[in-house]
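Asker: what's the 3D shape of this:
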Amino acid sequence: MGVIILKKVKLLHRTPKGKLIGITSVQPQINSFVFFKDGKKKIGKIYDIFGPANKPYVKIIPLNDSTAESALKSQEAYISNEDKKRRNKRDSGKRFGKK
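Answerer: Predicted coordinates for the structure are as follows:
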């Protein structure tokens, strides 16, 4: 298991469609999860990256409205570099009649 590094994001505002806009100093990956400072509670995930490469802006889809409001009040969030691999339902060891 590798070390999880959290990259800081400064949250700027909310779009009319409800997405959050933030700025960071590193280039994150699309679909990375964004967390509160404690690194446990999710805010949402990165939907889009735009702007200059050295200070990119990120568009975040929040999980819900109350999470988005709480995140904007704190004005900072963190992006996780952890790769969460999804398990395919077929990989559960139960295919082809095996139990």
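Asker: from here on, contacts and neighbour counts on C-alpha atoms
Answerer: Fine.
Asker: for Ser32, give me its contacts.
Answerer: Residues near Ser32 by C-alpha atoms under 8 Å, 6 or more residues apart in numbering: Lys45, Ile46, Ile79, Ser80, Asn81.
Asker: sequence B follows; please return its structure for comparison with A:
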Amino acid sequence: MKKLGTVLHISSQMNIVVRSNFVPKIGKRSIVSDEKQKKVGYVYDAIGSVNKPYLLIKPLNKNQNYSNLIGENLYIKKIGKKFKKK
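Answerer: The predicted model follows:
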């Protein structure tokens, strides 16, 4: 697991806003977890500077209140390269 960044706030569209030091792959395969390795959502978009981007995390459960994550660190699973056998 690699540290993705710190949760800043929850947007009006219920996306989790995270300040990060890098831009991960965007999409449903980029699963984001909390410190207890509980799945929170996936990386939906990256905005701002490439060096210090703000990431939008789309929650997996839209009915859950994620305000308790503010100030907490989120993590992303490292995705290795897949090689094809010849």
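Asker: filter the contacts of Ser32 of structure 1 down to just the ones in strands.
Answerer: Lys45, Ile46, Ile79, Ser80 (DSSP state E).
Asker: show me where structure 1 has strands.
Answerer: 6-14, 20-24, 33-35, 42-50, 57-62, 76-80.
Asker: need those in CSV (columns: mean neighbour count and distance to Glu69 of structure 1).
Answerer: Shown next, in CSV, are the strands of structure 1 (neighbours: other C-alpha atoms under 10 Å; distance: least, C-alpha to C-alpha, whole Å):
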stretch, mean neighbour count, distance to Glu69 of structure 1
strand 6-14, 18, 9
strand 20-24, 21, 10
strand 33-35, 24, 13
strand 42-50, 20, 10
strand 57-62, 23, 9
strand 76-80, 22, 12
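Asker: tell me the contacts of the counterpart of Ser49 of structure 2 in structure 1?
Answerer: Aligning on TM-score structural alignment places Ser49 of structure 2 opposite Pro52 in structure 1. Not one residue lies near Pro52 of structure 1 by C-alpha under 8 Å, 6+ apart.
Asker: what separates Pro52 of structure 1 from Leu63 of structure 1, distance-wise?
Answerer: Counting by C-alpha to C-alpha, to the nearest Å, the separation of Pro52 of structure 1 from Leu63 of structure 1 is 27 Å.
Asker: likewise for Phe35 of structure 1?
Answerer: From Phe35 of structure 1 to Leu63 of structure 1 the distance is 11 Å (C-alpha to C-alpha).
Asker: shared neighbours, the two?
Answerer: Lys42, Ile43, Gly44.
Asker: trace Leu60 of structure 2 over to structure 1, please.
Answerer: Checking TM-score structural alignment: Leu60 of structure 2 goes with Leu63.
Asker: I'm done for today, thanks for sticking with me.
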